[in-house]
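Asker: Make a model of this:
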Amino acid sequence: MNLKKYLERIKYTDRLEITDEVLFKLHQQHVHQVPFENVDIYLKRHFSLELEKVFQKIVSHKRGGFCYELNLLFNWLLNEVGFSSRIIASRIYNENGTLGPPFDHMSGYVKTNKAFLVDVGYGDLFVIPLEIKEGIQYDGRNYFRIEKLNENDFSLSMSPDGLEFQKRYLFSLDTVHLDAFTSICFDKQTHPNSYFVKNLVCTKPTQNGRITIFNEKLIEKNNRHKTETLLQGNDVLKTYLKDKFDMEVDMDFIPYHQPKMVVPVGINEI
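Answerer: So this is what the prediction gives:
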């Protein structure tokens, strides 16, 4: 890994030490600088989880990605810096409270003198790592509650006010290999019922809110103020991706050949 180039990508300029403070700053910078986006899926461009290719896309080409890409790459960064970090599997709760399939989402587990859940690839979640312990935590924007289900399984819930919580996902500390995510990663890129096939998403937090492209709309939230701008056509979309997210994207569609799929797996939202 070109560590210097990666740190420049997330605009991290502080010292690198194996401390909780550095972990928090790296996580926060990553979430703020690297968008959660599925533009390649929108353009029908298949991508793999080969680390060097993910690095090239996100760091060299200054793009974003979705959970498998972003958390896989961040895990690599943390290990390069010297943290004890590994990817873990999560299952997202649907709006009706049911769980998605295994390996539905990738998160990260970091061990210092404490145990932390890290996640730079959910879309809109915590901006700093959460300590894996029961109780309520605040990241400066939202409240989060972790509940222990058994020795290795935990549930994560989120709340804007610390009173009413909505379940986000179940995560497991069991050791998992990258290959376990390969099939569902491809499925999310290609299956007609996939949330990411049906919708175009590009989002990242700002200093006082969030900026999002969702399908044909640009949504900007600044404190309590919200504006929506209609995006008509790929030329306009390309302009806003550059102006708002600093992403230069060739908007030509490149259909790819789909190999025969195994039994389709379920799909969940961000």
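Asker: can we go C-alpha only for contacts and neighbour counts from here?
Answerer: OK.
Asker: what ranges do the strands span in this structure?
Answerer: Counting by DSSP state E, the chain has strands at residues 36-37, 84-92, 105-111, 115-118, 130-131, 135-138, 143-148, 153-159, 166-172, 201-205, 209-214, 217-222, 225-230.
Asker: So which of those is the most surrounded?
Answerer: Mean neighbour count (mean count of other CA atoms under 10 Å) peaks for strand 36-37 among those, with a mean of 27.
Asker: what's that strand packed up against?
Answerer: Helices and strands touching strand 36-37, as assessed by 3 or more CA pairs under 8 Å, 6 or more residues apart in numbering; DSSP states H and E, comprise strand 201-205.
Asker: Which one of the strands of the chain lies nearest to Leu49?
Answerer: strand 105-111 (12.0 Å; CA to CA).
Asker: Let me have the strands of the chain in a markdown table, extended by distance to Thr190.
Answerer: Listed next are the strands of the chain as a markdown table, based on distance: least, CA to CA, whole Å:
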| stretch | distance to Thr190 |
| --- | --- |
| strand 36-37 | 15 |
| strand 84-92 | 19 |
| strand 105-111 | 16 |
| strand 115-118 | 27 |
| strand 130-131 | 32 |
| strand 135-138 | 36 |
| strand 143-148 | 32 |
| strand 153-159 | 28 |
| strand 166-172 | 23 |
| strand 201-205 | 15 |
| strand 209-214 | 19 |
| strand 217-222 | 23 |
| strand 225-230 | 26 |
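Asker: between those strands, which one is nearest to Lys188?
Answerer: Closest among the strands of the chain, once you apply CA to CA, is strand 105-111, at 10.6 Å.
Asker: okay, the angle between that closest one and strand 84-92?
Answerer: Using axes from the mean of the first three to the mean of the last three CA atoms, to 10 degrees, the inter-axis angle of strand 105-111 relative to strand 84-92 is 150 degrees.
Asker: and for comparison, fold this next one:
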Amino acid sequence: MGRLMKRFALTVPFENLDVIHDTTWHLDENSLFRKIVENDRGGMCYELNPLFFYILKGMGFRGQMIAATIDGNDTTMQNTHIASVVFHHDEPYLIDVGFGMNLPLQPLPLTGEWVHSITGNYRVVKTDICGTYRFEKHKNGTLKMSYTFTLAAIDETAMNEARDAVHTSAASPFNKAYLMSKLTDQGHMTLTETSYTTVIDGEKHKKDIDQETFRKLSQQKFSLHFEG
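Answerer: Next up is the predicted model:
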């Protein structure tokens, strides 16, 4: 499973082109396959994680999609992070291949056990609220990112509602400017309209760019094209 998660992250970028362009359609297994696989695109968490879940389901894994709330988010952005939980020997594991560059690249047990990846150290712990868990990313001993979730199964309606909130909420961090990121063999890379950042063997390199360079890099590094 870990190899499959890493291959997915190396191949499919996290990107918000459809959010910025306000392009929407009904999200389901067929439309996600068409966009990401047939059209060689990336997507947001509510696209990447469901597609990966459908792949796992087709391989015979048992589980469900779940909704999470990123800690610190506005109330309009509650339950807008979509991930999945699968069961192995009846034990649940969190699967997340769609959280930007916050990628464990392995299934996360819900026992507090640490999982280490090239992007950081991860665990899932129980909270003080019954039935609620917290995903945590730590780096250099510091908590960098977290979200809370339950094991309640969601359907495609919740996926589409999450998409709508990300597109329309004033509190959404993804509807203001282009953002692309993807795992690399030595780290990861992130592209915005004003900067290109790479992390190679733990060293961060960031450079300012202009619009022409942004368009060139979006095509060269992320296989994403702009009209005009």
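Asker: Let me see the TM-score of these two.
Answerer: TM-score of the superposed chains, computed with TM-score structural alignment, normalised by the length of the second structure, equals 0.88; 225 aligned residues with a CA RMSD of 2.2 Å.
Asker: So for Leu99 of the first structure, which of the strands of the first structure sits nearest?
Answerer: Among the strands of the first structure, strand 84-92 comes nearest to Leu99 of the first structure, with 5.7 Å by CA to CA.
Asker: ok now the closest one, how far from the chain's centre?
Answerer: Taking CA atoms, centre = their mean, to the nearest Å, one finds the center of strand 84-92 of the first structure at 12 Å from the center of the full chain.
Asker: whereabouts in the second structure does it align?
Answerer: Aligned using TM-score structural alignment, strand 84-92 of the first structure spans residues 62-70 in the second structure.
Asker: what's the average distance of the matching stretch to the first structure?
Answerer: Stretch 62-70 of the second structure differs from its equivalent in the first structure by a mean of 1.0 Å after superposition (mean CA distance after the TM-score superposition for the first structure).
Asker: follow-up on the earlier one: out of the strands of the first structure, which comes closest to Leu70 of the first structure?
Answerer: Among those, strand 36-37 comes nearest to Leu70 of the first structure, with 8.0 Å by CA to CA.
Asker: Have a look at how far, on average, that closest one is from the second structure.
Answerer: Strand 36-37 of the first structure sits 0.5 Å off on average (mean CA distance after the TM-score superposition for the first structure).
Asker: which residue packs closest to the equivalent of Ala177 of the second structure over in the first structure, ignoring adjacent ones?
Answerer: In the first structure, Ala177 of the second structure lines up with Asn199, judged by TM-score structural alignment. Distances taken as CA to CA, 6 or more residues apart in numbering put Asn215 closest to Asn199 of the first structure, at 5.8 Å, once the chain neighbours are dropped.
Asker: The one you found contacts Leu200, doesn't it?
Answerer: Yes - using CA atoms under 8 Å, Asn215 of the first structure is in contact with Leu200, at 4.7 Å.
Asker: Neighbour count: the two, which is higher?
Answerer: The neighbour comparison of Asn215 of the first structure against Leu200 (other CA atoms under 10 Å) goes to Leu200, with 19 against 15.
Asker: The second structure: which residue goes with the residue nearest to Asn199 of the first structure?
Answerer: Aligning on TM-score structural alignment places Asn215 of the first structure opposite Glu193 in the second structure.
Asker: How about Asp139 of the first structure?
Answerer: Per TM-score structural alignment, Asp139 of the first structure is aligned with Ser117.
Asker: count of neighbours near the residue lying closest to its match once chain neighbours are set aside?
Answerer: Once flanking residues are discounted, Ser117 of the second structure sits nearest to Pro104: 5.5 Å by CA to CA, 6+ apart. Neighbourhood size, Pro104 of the second structure [other CA under 10 Å]: 27.
Asker: Just tell me the aligned range of stretch 173-187 of the first structure in the second structure.
Answerer: Residues 151-165 of the second structure are matched to stretch 173-187 of the first structure when aligned by TM-score structural alignment.
Asker: List the contacts of that stretch.
Answerer: With contacts defined as CA atoms under 8 Å, 6 or more residues apart in numbering, stretch 151-165 of the second structure is touched by 26-28, 46-47, 64-67, 76-77, 79-82, 85, 131-132, 172.
Asker: can you do 6 Å?
Answerer: Stretch 151-165 of the second structure is contacted from outside by 46, 64-66, 80, using CA atoms under 6 Å, 6 or more residues apart in numbering.
Asker: Can you name the two of these that sit furthest apart?
Answerer: For the contacts of stretch 151-165 of the second structure, the maximum inter-member distance is 15.9 Å, found between Gln64 and Thr80 (CA to CA).
Asker: quick one: the spatially most central residue of the second structure and Ser172 of the second structure, what's the gap?
Answerer: The centre of the second structure sits closest to Gly98, judged by CA atoms, centre = their mean, with a distance of 1.7 Å. From Gly98 of the second structure over to Ser172 of the second structure the distance is 16 Å, taken as CA to CA, to the nearest Å.
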